[in-house]
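Trainee: Okay, here's the prediction I keep looking at, along with the sequence it came from:
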Amino acid sequence: MSDPATGSTPAQILAQALLAHQQGSWQEALRLYQQVLLQDAHNPVALTNLASLYTRLQQYATALNLYQRRLQAGEVTAEVWFNYGNLQQKMGLQNDAVSSFQTALRLQANLYPAHYNLGNLLRDLGHYDQAIQHYKAALALQPQLPLAQRNLGNLYRQLGQFALAIQHHRLALALPQQNSQQHGENCYNLANALASAEQFAEAVHYYQQATRLLADPVEAWINLGNLQQRAQDAVAAERCYRSALQQRRDHP
């Protein structure tokens, strides 16, 4: 069946929509995908891509409706469940997102971003043991995943398992291709873990690195000042607190 106005079939219109989407002409792609759905209301590609575009445009309620229509349109891939879960996570639908990521992983067990996102959700929901399992699964599939190493390290620190926290923050710090901000964040997290383990000399070293690398080093200066104060070096502590105030004069 062709469009009476253009004489084009849904397949032809979909091809035009895909080209517009690929070229970044989102409004044109939106118009064409919607035109496809007027003729073929259950077209899985149009529904999926339209939902993706509306997510990118932060029109989340519209995107959610489209994903729900897509789930009713036939066989659904792991990627669709993963993107649906991402949208639910953005909307604060945490339990729904957990279910979507779990479904994605049942369909494709090696989908490491789903393991990582599921780890974040389970951590936020207080299911720490399950979160750790999914962070580890993500890292087994993709060892050079700095955020998974960092989040796993922070979670172990939260749980008082400081040796494991230090181990994972060292692994995060050792990963290649980090910019200054990423390197600084990893130094800061490692310093926090070292300080929690009362390895103060090395913690001071990494806080000092963090103050040089972070775009906003206020918390690193404060934590470094706290360690200097603990070491009864009031002059060094004062210098750190003054450095923090130079960055943010209204910090309480």
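Mentor: Perfect, I can see it now. Numbers count the residues shown, from 1 in each chain.

Trainee: For the rest of this, base every contact and every neighbour count on C-alpha atoms.
Mentor: Will do.

Trainee: what's the neighbour count on the nearest residue to residue 96 once chain neighbours are set aside?
Mentor: Once flanking residues are discounted, residue 96 sits nearest to residue 88: 6.6 Å by CA to CA, 6 or more residues apart in numbering. By other CA atoms under 10 Å, 21 other residues sit near residue 88.

Trainee: Can you classify residue 88 by secondary structure?
Mentor: Remark: residue 88 carries the secondary structure label helix [criterion: DSSP: H, G, I helix; E, B strand; the rest coil].

Trainee: Next, the contact list for it, please.
Mentor: If you count contacts by CA atoms under 8 Å, 6 or more residues apart in numbering, residue 88 has them with 64, 94, 96, 97.

Trainee: Filter those residues down to the buried ones, ChimeraX style.
Mentor: Buried subset of the contacts of residue 88, written as a ChimeraX selection, criterion 16 or more other CA atoms under 10 Å:
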select :64,94,97
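
Trainee: Just the ones in helices from the contacts of residue 88, please.
Mentor: Counting by DSSP state H, these place 64, 94, 96, 97 in helices.

Trainee: tell me the two of those residues that are most distant?
Mentor: Maximum pairwise distance in those, criterion CA to CA, is 14.0 Å, between 64 and 94.

Trainee: re the thing from before, can I get the ones in helices among the contacts of residue 88 in CSV with distance to residue 117?
Mentor: As requested, the ones in helices among the contacts of residue 88 are arranged in CSV below (distance: CA to CA, whole Å):
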residue, distance to residue 117
64, 18
94, 11
96, 13
97, 9
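
Trainee: Look up how far residue 87 lies from the residue lying closest to residue 26 once chain neighbours are set aside.
Mentor: Leaving aside its chain neighbours, residue 26 sits nearest to residue 20 (6.8 Å; criterion: CA to CA, 6+ apart). Distance, residue 20 to residue 87, using CA to CA, to the nearest Å: 23 Å.

Trainee: name the element residue 220 belongs to?
Mentor: With the criterion set as DSSP states H and E, the secondary-structure element containing residue 220 is helix 218-230.

Trainee: What are the contacting residues of that helix?
Mentor: Contacts to helix 218-230, defined as CA under 8 Å, 6+ apart, come from residues 188, 200, 204, 207-208, 210-211, 234, 236-241, 243-245, 247-248.

Trainee: ok, and here's another one to check against it:
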Amino acid sequence: MITNLEHNEVLVGLLFLVFPFLPASNLFFNVGFVVAERVLYMPSMGYCILFVHGLNKLCTWLNRCGAITLIMSTLLLLLLFSCKTVKQNEIWLSRESLFRSGVETLPHNAKVHYNYANFLKDQGRNGEAIYHYKTALKLYPHHASALNNLGTLTKDKTEAKEYYQRALQLNPQHNRALFNLGNLLKSQGKKEEAIIFLRDSIKFGPEFADAYSSLASLLAEQESFREAEEVYQTGIKNCPESSDLHNNYGVFLVDTGAPESAMYHYQQAIQLSPRHHVAMVNLGRLYRSLRENKEAEKWYKRALDITQTVEILSPLGALYYNTGRYEEALQIYREAAALQPSAKEIQLALAQVLAMMGQTEEAEKMTNHIVSEEAGCLECYRLLSAIYSKQEHYPKALEAIDKALQLKPKDPKVISELFFTKGNQLREQNFLDKAFESYQVAVQLNPDQAQAWMNMGGIEHIKGDYVSARGYYEKALQLVPNSKLLKENLAKLDRLEKRLQEVSRKRSDTVAL
């Protein structure tokens, strides 16, 4: 006879077993899964209640020997289940083991392959991610997000474009596919088409901050600055928590000549994301451009407290170098070189610091090593010229500048600087006429090259052509009106001319007598 207590045990067990599982059973609405472990916790309680109830009933029906056998069998079963639980717990040790377990358990389920591919993509394991995205698409060809993500990993731009277009055929409002296709077209120079897709991406995903940044930067490239600013402001209004959007707007404001507003947005980015080291570096660069070096240094160091990267170390090293703190610059550039030993820009900067500190042999060795790997390194030849000049090896310094000129740089100001340096090397060897010719080329390419005008005046001064010398000095003085050296040289000319006038007058008086 079943007692009320037994009846209640069975009822409670059945209720725990059935009702918590009903929402995940797909009987009333499609939830996309059935046997997820998280939906089995409460049904397991019902199973345990019914199991214990049944075990108790069996024990009452069996004799003592049978009951002992049953209990021993139950303990063995519990031990096996415990081992299985320990084994199952290993699946939950990491996200990777969890997703991989899903693929192993349900190899014909597109969703588990898609989830595992997303994890692999986030880890930078693109080859494996592509395989699982393609597997997901074989199992479910209409998976628009898999097509979109596959497009982001595909190196072939034509193939990537096909994936994005297929994703949009399945879901024309897939804002991320629209965004990715827009960026792809942008990289191919199809800017008008790119703008259309990026606008649609914003239309169907008004809270997608990256789309605002990409569209605004593209408009800025086309010099549609007012429209770009409107896009940034709309983006910040719709995505007020996006630190990246504030940072990118700050960069735009710096480029368009609004540093104070840029400063505010960099600070907003850091406030929203206190570990936003990119915004910190940008803020440091902004303070550096305003010549507030202490503030710039503070923000660079704050960024370094978050992460040690070459992108942070380099501007800090440049700050130290340009403010004469060579020991600190040397230390920073050595740290950067340790992080990226193959980065030629870092090696060159390190060589420049060494040269400035008088360690010219090591600097020369490093620079020649870079040249051996990259013969077209213009800055290397300029640095070598400076090193040889410090060592008073002027013919070698002149040879290095000639090699730089043979590379035929396109920027007229760079060519002007090279001819100016060449003129200096020729002047050191007392080839004044050739030096004068080099300075002439320098000022033809860059009329604002004050030092070249001054040196031309100096050569004419030495040669005794005081009228020409005065003309060149005065031209230089127009460019640098506070130059003490120029004023002194002009004063010397005045004294010489007066002396010559006195000599000439005395001769005239002598002839008259």
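Mentor: That came through, no problem. Please read these numbers as outputs of a predicted model, since none were measured by experiment.

Trainee: what about the aligned partner of residue 421 of structure 2 in structure 1, neighbour count?
Mentor: Under the alignment defined by TM-score structural alignment, residue 421 of structure 2 is paired with residue 220 of structure 1. Neighbour count of residue 220 of structure 1, defined by other CA under 10 Å: 28.

Trainee: Same check on residue 223 of structure 1?
Mentor: Other residues within reach of residue 223 of structure 1, judged by other CA under 10 Å, total 22.

Trainee: before we move on, what about residue 56 of structure 2?
Mentor: In terms of burial, residue 56 of structure 2 registers 13 neighbours under the definition other CA under 10 Å.

Trainee: which SS class is it?
Mentor: Reduced to three states by three-state DSSP, residue 56 of structure 2 is helix.

Trainee: if we can go back for a sec, looking at residue 20 and residue 87 of structure 1 now, which is surrounded by more residues?
Mentor: The neighbour comparison of residue 20 of structure 1 against residue 87 (other CA under 10 Å) goes to residue 87, with 23 against 17.

Trainee: what sits against that one?
Mentor: With contacts defined as CA under 8 Å, 6+ apart, residue 87 of structure 1 is in contact with 55, 60, 63, 64, 97.

Trainee: That one pairs with which position in structure 2?
Mentor: Per TM-score structural alignment, residue 87 of structure 1 is aligned with residue 286.

Trainee: for residue 130 of structure 1, same thing?
Mentor: Taking TM-score structural alignment, the alignment pairs residue 130 of structure 1 with residue 328 from structure 2.

Trainee: Skipping its backbone neighbours, what lies nearest its match in space?
Mentor: Here the nearest residue to residue 328 of structure 2 in space, its sequence neighbours aside, is residue 320; by CA to CA, 6+ apart that works out to 6.4 Å.

Trainee: got a list of what that neighbour touches?
Mentor: Applying CA under 8 Å, 6+ apart, we find residue 320 of structure 2 in contact with 326, 328, 329.

Trainee: Next one: the first one relative to residue 360 of structure 2, how far apart?
Mentor: Translated: residue 326 of structure 2. Residue 326 of structure 2 sits 14 Å away from residue 360 of structure 2 when distances are taken as CA to CA.

Trainee: Same question for residue 494 of structure 2.
Mentor: Residue 494 of structure 2 sits 41 Å away from residue 360 of structure 2, taking CA to CA as the criterion.

Trainee: who has more neighbours, the two?
Mentor: More neighbours sit around residue 360 than around the other of residue 494 of structure 2 and residue 360, counting by other CA under 10 Å; the figures are 21 against 14.

Trainee: Just give me the neighbour total for residue 9 of structure 1.
Mentor: 15.

Trainee: So what touches the strand or helix carrying residue 210 of structure 1?
Mentor: Here residue 210 of structure 1 sits within helix 200-213, counting by DSSP H and E. With CA under 8 Å, 6+ apart as the contact definition, helix 200-213 of structure 1 has outside contacts at 180-181, 183-185, 187-188, 190-195, 217-218, 220-221, 223-224, 227.

Trainee: How far away from the center of its chain is that helix?
Mentor: 26 Å (CA atoms, centre = their mean, to the nearest Å).

Trainee: Tell me the buried residues in that helix?
Mentor: By neighbour count, and taking 16+ other CA under 10 Å as the criterion, the buried residues in helix 200-213 of structure 1 are 200, 203, 204, 206, 207, 208, 209, 210, 211, 212, 213.

Trainee: Closest one to residue 45 of structure 1 out of those, please.
Mentor: Of all the buried residues of helix 200-213 of structure 1, residue 45 of structure 1 sits closest to residue 213, with 44.3 Å by CA to CA.

Trainee: Just give the closest residue to that closest one, not the sequence neighbours.
Mentor: For residue 213 of structure 1, the nearest residue in space outside its immediate sequence neighbours is residue 184; the separation is 4.8 Å by CA to CA, 6+ apart.

Trainee: got it, and residue 73 of structure 1?
Mentor: Nearest residue to residue 73 of structure 1, sequence neighbours excluded (CA to CA, 6+ apart): residue 42, at 5.4 Å.

Trainee: what sits against that neighbour?
Mentor: Each residue near residue 42 of structure 1 by CA under 8 Å, 6+ apart is listed here: 69, 70, 73.

Trainee: Which one (most neighbours) among the residues you listed?
Mentor: If you rank those by neighbour count (other CA under 10 Å), residue 70 sits at the top with 23 neighbours.

Trainee: Can you tell me what it aligns to in structure 2?
Mentor: Pairing criterion TM-score structural alignment: the partner of residue 70 of structure 1 within structure 2 is identified as residue 269.

Trainee: Isn't its match up against residue 244?
Mentor: Yes: counting by CA atoms under 8 Å, residue 269 of structure 2 does reach residue 244; the two are 6.6 Å apart.

Trainee: The counterpart of residue 260 of structure 2 in structure 1 - how many residues pack around it?
Mentor: When the structures are aligned by TM-score structural alignment, the residue of structure 1 matched to residue 260 of structure 2 is residue 61. The local packing count at residue 61 of structure 1 equals 14, with neighbours defined by other CA under 10 Å.
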